[in-house]
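# Provide a 3D model corresponding to the input given below.
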Amino acid sequence: MKARSRRGLAILAGLSALGIASALVLNAFRSNLVFFFSPSQVVAKEAPLERGFRIGGLVEEGSIRRSGQDLTVHFVVTDLARAVPVVYTGLLPDLFREGKGVVAQGRLGADGVFRADQVLAKHDENYMPPEAARALEQARQGKLGAPEP
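Next up is the predicted model:
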């Protein structure tokens, strides 16, 4: 085999390996990408049923119900325009309270109940995740927008 042929074969093998590695990285990135939706967007059926996403807003007053047998908690997340029921099993953050900001990550069931894998609460009196604050403001103005990554 000529030196030129070996060099061409090595370049082709290198480009093939680079292409395969790029495809694997992009696939991993796509599967870990999580979008944020407001309760208004979820009720308007803009949220995916087959993929996980985040929902954020305020914990509705009087909506927290705890199971007596395990760590399951039922509550409602609202953006003051629409509300979505949430079910979570696990330990909640210390700052989780009614009327306070919350972001939950999980999947929406066919029954319209959001099953959370993770629940995050704001960490002080002045902070709310930017996506949740933007969704609350849009809901107050009566606007439904597209999800922002």
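# CA atoms for contacts and neighbours, from now on please.
Noted.
# Identify the residue nearest the geometric centre of the protein.
The centroid of the chain falls nearest to R54 when counting by CA atoms, centre = their mean (2.1 Å).
# Now do the contacts for that residue.
V34, F35, F36, F37, V103, A104, Q105, G106 (CA atoms under 8 Å, 6 or more residues apart in numbering).
# how near is it to Q105?
4 Å (CA to CA, to the nearest Å).
# Now name the helix or strand holding the residue nearest to the centre of the chain.
Remark: R54 resides in strand 53-59, with elements defined by DSSP states H and E.
# Please tell me how far that strand is from the chain's geometric centre.
Centroid separation between strand 53-59 and its chain, computed with CA atoms, centre = their mean, to the nearest Å, is 8 Å.
# for stretch 104-124, same thing?
With CA atoms, centre = their mean, you get 8 Å for stretch 104-124.
# ditto for stretch 53-66
Remark: stretch 53-66 is offset 14 Å from the chain centroid, using CA atoms, centre = their mean.
# Please provide the structure for the following sequence as well, for comparison with the first:
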Amino acid sequence: MTRKQRRLTMIGAAGVTLALALGLVLWAMSDTIVFFRAPSQVASEGVEPGVRFRLGGLVEAGSVERHGDQVTTFAVGDGGGIVPVRYQGLLPDLFREGQGVVAEGRLDAEGLFVADTVLARHDENYMPREVADALKENGLWQHDGPAVRPAAARDLPSTTPTQ
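Just a heads-up that it's a prediction; the model follows:
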């Protein structure tokens, strides 16, 4: 074997080894990759039961059922579809009807989304990009303008000293 042939063989072997390693890493991560879907996508695409994904939208008014301190069911909608959600556990303090929410879990055989994690937005200006995009598509997004301070904060006297 000539020197050039040995070099090409080594480069080819290294390429095959890297491709194999990359394939194994992607295969190992396939169970941990979680995709985002809006309620309208869940209805139109027919998501298979048992597939793990994130569901984002607005908590539908009148859909929250509380049993003690724990909410057991609520519905998430985006104007194009509504998905019922079941969650066992304490919800974030900012969780309420009409607010943005992202739930992570799986659909069961009846089409009920069984969530194991529920995330609520953390201030008045934040919403995950995917949720905001889905709401904009359905004409429900209302926060396109600049951030506006609440009226109560505008009416307070200024605390900066005057000279």
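# returning to what we had before: how big's the offset between the next helix or strand after the strand holding R54 of structure 1 and structure 2?
The first helix or strand that comes after strand 53-59 of structure 1 along the chain, using DSSP H and E, is strand 65-66. Strand 65-66 of structure 1 differs from its equivalent in structure 2 by a mean of 1.2 Å after superposition (mean CA distance after the TM-score superposition for structure 1).
# What lies in contact with strand 65-66 of structure 1?
Contacts to strand 65-66 of structure 1, defined as CA under 8 Å, 6+ apart, come from residues T72, V73, H74, F75.
# can you check stretch 77-91 of structure 1 too?
For stretch 77-91 of structure 1, the surrounding residues in contact (CA under 8 Å, 6+ apart) are 38-40, 42-43, 55-60, 70-76, 102, 112-119, 135-136, 139-140, 142.
# change it to 7 Å
38-40, 56-60, 71-76, 113-117, 135-136, 139-140 (CA atoms under 7 Å, 6 or more residues apart in numbering).
# Give me the three-state assignment for the closest residue to L119 of structure 2 other than its chain neighbours.
Sequence neighbours aside, V102 is the residue nearest to L119 of structure 2 in space, at 5.1 Å (criterion: CA to CA, 6 or more residues apart in numbering). For V102 of structure 2, the assignment made with DSSP: H, G, I helix; E, B strand; the rest coil gives strand.
# so how far is R86 of structure 2 from V102 of structure 2?
V102 of structure 2 sits 13 Å away from R86 of structure 2, going by CA to CA.
# Compare the two (neighbour count), which wins?
Neighbour tally, V102 of structure 2 and R86, criterion other CA atoms under 10 Å: the higher count belongs to V102, 24 against 19.
# who's in contact with that one?
Residues in contact with V102 of structure 2 (CA under 7 Å, 6+ apart) are R54, L55, G56, G57, V118, L119, A120.
# rerun that using 10 Å as the cut-off
For V102 of structure 2, the contact set (CA atoms under 10 Å, 6 or more residues apart in numbering) comprises 36-38, 54-59, 76, 115, 117-121, 127-128, 130-131.
# can you give me the helices in structure 2?
3-29, 39-45, 129-137, 151-155 (DSSP state H).
# export those to a markdown table and tack on distance to E65 of structure 2?
Conversion of the helices of structure 2 to a markdown table gives the following (distance: least, CA to CA, whole Å):
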| stretch | distance to E65 of structure 2 |
| --- | --- |
| helix 3-29 | 36 |
| helix 39-45 | 19 |
| helix 129-137 | 23 |
| helix 151-155 | 31 |
